[in-house]
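J.: Sequence isn't available, so here's the structure alone:
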C-alpha cells in the first residue's frame, strides 16, 4: 500500500485508513457511494468520496466508484441530482455536481499515473463539461440547476461557480495530458474566473453560508492577499474556537466538512498554522469506527444530523493529505500547476486581482 497521509499529533495514518475503510464499507455493489448506508447518492459527494479512497490507497474501490459515474452518466452529459439504491429520486441536474467528475479524474491520475484510466474517463469528463458550459451565461457565470425539462432556475451561486472554476481547471489539465486541446473551455474558464473575482453582483446572495465565504478561495479564483483577506475578514462570523466552522453564521452548528474545506482553503493560501488548528479542533466529530459525524449543535452539545456521512470523512482525508503533502494528489486544491484559462477581454472593467503572497495576520 502506498504512503497514507498522517498529520503529526492529530491524525495518524492508521486512523486515516480506518476512515477510508468506513467509506468503502458504505459503497454499494454498483460502485455508488451514498451519504451513508441506505442514503442517497449525489454525483459531487460520490466523487469526493472516491478521491478519499484514492488517497488512502484503496485504488480498486475508487475506480469502481468512477466506473459508476461513467456508466450512469446521461446522454446529455449530466447525472441525476439524487439517486437511492439505483432509483432516481430527483432527475434535475446540478451543474456544479456534474462538473466535479473532472476534479476526481485528474486527482486519480495524479495519484496512480494511470493513463488508461484517464483515457477511459475522458469521454465522460468531456460530455460533463460541455453540458455545464451549455448553460454558461455570456458574461461568465453558470446557472445552478436544470430541471427535468432542461430549464434553468435563473440563479448562479457563488459557491457552485467557484467549484466549477476548479473543475474546469482540472478538466483542462486532463485534456492537455491526453493531447485533447479545448480552447473553448479556456475562454469559458477565463470569463468565469473574472466574474468570480470582480462581479459579486452576478451571483445570488447566500452570504449566511460559510461555503459562500471560502469557496472563491477553495475553487482557485482568489489567491494570495485577496484570498487571505477574504478568509480573515469574516473569520469571526464563522469560526468557533476549539470546535470548527459554522455552516450558517447565525446557527450554533459546526460541521466537519465545511471545517475541512476551510482547512484546504487556508492551505491553498499558505496559512498552515490556522489550518492545522482547525483540523485538530474538528476531530471531536470522529466516531470510534473511523467515520465522522456531520456536525455538532454546540449550544446543547448534540450531534446533528444523526448521520456519519461519507463525504465528511472524505473531506478529512483530503485535508490530511494537503497538510501532510503525502500523495501526488495532495496539491489538487492548491492547484499551483493547473491551467488558468484565457483572460476575459470582453469585460469593460479592469482586471486588478492581486496575486501576491504577502502574509496577512489571521485573527
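T.: Alright, I've got the coordinates. These numbers were taken from a predicted model, which means no experiment stands behind them.
J.: Please make it C-alpha for all contacts and neighbour counts, starting now.
T.: Will do.
J.: Correct me if wrong: residue 238 contacts residue 248.
T.: Yes. The pair residue 238 and residue 248 qualifies as a contact (CA atoms under 8 Å) at a distance of 7.4 Å.
J.: Looking at these two, which is more packed in?
T.: residue 238 (24 against 18; other CA atoms under 10 Å).
J.: Residue 311: which element?
T.: Residue 311 is part of helix 310-324 when elements are defined by DSSP states H and E.
J.: Which positions within that helix qualify as buried?
T.: 310-323 (16 or more other CA atoms under 10 Å).
J.: Okay, one more to line up with it:
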C-alpha cells in the first residue's frame, strides 16, 4: 500500500541551537523518505529494519504530526507479528534476516502504540492494536527470570539464555508500563503484568548483579532513567558518576568505552533521559553538541570517530533522527511525548517495599 502523507507539524520541534522549523521539517521528511510503501521504516533506504528502531522512528513521526504514516508503521508490525507474539530481530525488504527474537525489540510496540493513541485519541486504532500489544507482552514475560530481570532473547531454535541485559530490561520496563496504561484505558486489568513490572523495576534499581556486565556501554549508564525505573536523587547520582566517562564536550556521547566514537542516537537518548529527570539545560547542551552530525538532507550521521576526525559508519539512520526529534519534542512540551517518557502518568505496576529507589 502507499502511505499517504499527513498534515505534519513542526512548530513545537523548534529548539534554538538545535532545530529551526525548516530544519525540523527536513528531518521529518528525511524519515518519511526512508519509510517503505508498506509502512515499514528501515534504518536507511535499502537497509535492514529492526522492530525497536522502527517504533522509535514511528513515534517521531507522531511527534511531528505525521499520524497516518505512524499508524502505517504499527499496522506493519501487526501484519508481521509471529504467532508467538514476537518479531524477528531484523528484516530486509520485508524478509527476516535474523530470526532471533529479542525481548526489548518485541516489547517496545507497547510504548509506540500508547504514544500514538495519546497523539491522536484514536480509539479504533487502540482496539485494533491491542491484540498485537497483548501477544507481544505475553511473549516477553515468558522470558522473565526468577529475579525479575528479562532474558534478552529467544533463539531461532526456541532456546533462550538465562541472561539479562540492563539496557534491554530497562526498555522492557518502560514498555510494560505503557502496556499497563493501554490495559487501564481499556478497563482490562492485567494483574500478572503489574506483578512482573514491579519485579523488573526491583531488579533494575536494586540488583545490578542480575545483569550481564555491559558497563562500558553508555546505554547501560542512562537507560535505567530513560526506561523510567530511576528518578530523583538516585538518577542524579548515576548521571553525575558517568558524565565525565561518557560525555565528550562539544561532540556528544561515547557509545562504548574506551572507543573515541560518539553517536547521535545515544546522545539524543541521553538528552531525553536528562529531560525526564528535570535536567533540561544539560539535555539542550547535549543536543547542541551533536549538530556536527547533521547532514544537508536533515538526517544525522550515526557516529563520529573523533580520533580520526571521521564520520563512521557512512550511514544516516531514521532512528538517529527519530531519537533527536523525540528529545526535542519532550523539551518542547508535546503532551504525548512527555506523558510516555516522563513516566509520572504511567502505571507503576506492583509497588516495591519502601526504600527501593524507584519512581
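T.: The structure has been received and is ready for your questions. As the structure is a prediction and not an experimental result, all values here were calculated from the model.
J.: Now compute the TM-score of the two chains, please.
T.: Aligned and superposed, the two chains score 0.95 in TM-score terms (TM-score structural alignment, normalised by the length of the second structure); 351 aligned residues with a CA RMSD of 1.3 Å.
J.: tell me, the helix holding residue 311 of the first structure lands on which residues of the second structure?
T.: Here helix 310-324 of the first structure aligns to the second structure at residues 318-332, judged by TM-score structural alignment.
J.: still on that earlier bit, shared neighbours of residue 238 and residue 248 of the first structure, which are they?
T.: residue 210 (CA atoms under 8 Å, 6 or more residues apart in numbering).
J.: As a check, name the ranges of all strands in the second structure.
T.: Along the second structure, the stretches classed as strands by DSSP state E are 48-49, 90-92, 95-98, 101-102, 153-154, 247-248, 252-254, 261-263, 303-305, 310-311.
J.: so which of these is the most packed in?
T.: Ranked by mean neighbour count under mean count of other CA atoms under 10 Å, the strands of the second structure are led by strand 252-254, which reaches a mean of 29.
J.: what stretch of the first structure does it fall on?
T.: Counting by TM-score structural alignment, strand 252-254 of the second structure sits on residues 244-246 of the first structure.
J.: Tell me where the second structure has helices.
T.: 21-34, 51-63, 67-80, 103-107, 109-120, 123-141, 166-185, 191-206, 218-226, 232-246, 264-276, 280-289, 318-331, 335-342 (DSSP state H).
J.: hmm, who's touching the fourth one?
T.: To tie it back to what came earlier, the one meant is helix 103-107 of the second structure. 50-52, 85-87, 89, 133, 136-137, 139-140, 150-154, 168-169, 171-172, 175-176.
J.: at 7 Å instead, please
T.: Here helix 103-107 of the second structure makes contact (CA atoms under 7 Å, 6 or more residues apart in numbering) with 51-52, 86-87, 136-137, 140, 152-153, 168-169, 171-172, 175.
J.: of all those residues, which comes closest to residue 299 of the second structure?
T.: Comparing the contacts of helix 103-107 of the second structure against residue 299 of the second structure with CA to CA picks out residue 52 as the nearest, at 18.6 Å.
J.: Quick check: the aligned residue for that closest one in the first structure?
T.: By TM-score structural alignment, residue 52 of the second structure lines up with residue 44.
J.: Any idea how many residues pack against the nearest residue to residue 219 of the second structure once chain neighbours are set aside?
T.: Leaving aside its chain neighbours, residue 219 of the second structure sits nearest to residue 167 (6.1 Å; criterion: CA to CA, 6 or more residues apart in numbering). Residues lying near residue 167 of the second structure (other CA under 10 Å) number 25.
J.: so how far is residue 204 of the second structure from residue 167 of the second structure?
T.: 9 Å (CA to CA, to the nearest Å).
J.: swap in residue 132 of the second structure?
T.: Separation of residue 132 of the second structure from residue 204 of the second structure (CA to CA): 26 Å.
J.: and the residue nearest to residue 54 of the second structure when sequence neighbours are not counted, what is it in contact with?
T.: In space, and not counting its chain neighbours, residue 54 of the second structure is closest to residue 41: 5.3 Å by CA to CA, 6+ apart. Under the criterion of CA under 7 Å, 6+ apart, the neighbours of residue 41 of the second structure are 34-35, 49, 54.
J.: Show me what residue 41 of the second structure aligns to in the first structure.
T.: Checking TM-score structural alignment: residue 41 of the second structure goes with residue 33.
J.: how near is that match to residue 62 of the first structure?
T.: 10 Å.
J.: again, but for residue 22 of the first structure
T.: Distance from residue 22 of the first structure to residue 62 of the first structure, by CA to CA: 13 Å.
J.: higher neighbour count, the two?
T.: residue 62 (27 against 21).
J.: residues contacting the more buried one?
T.: 50-51, 53-54.
J.: Pick out whichever of the residues you listed sits closest to residue 92 of the first structure.
T.: For the contacts of residue 62 of the first structure, the nearest to residue 92 of the first structure is residue 50 (22.5 Å; CA to CA).
J.: Is that closest one in contact with residue 65, as I believe?
T.: Yes. Counting by CA atoms under 7 Å, residue 65 is a contact partner of residue 50 of the first structure at 6.0 Å.
J.: any shared contact partners between the two?
T.: What both residue 50 of the first structure and residue 65 touch, as defined by CA under 7 Å, 6+ apart, is an empty set.
J.: re earlier: out of the contacts of residue 62 of the first structure, which two sit at the greatest distance?
T.: Maximum pairwise distance among the contacts of residue 62 of the first structure (CA to CA): 6.4 Å, between 50 and 54.
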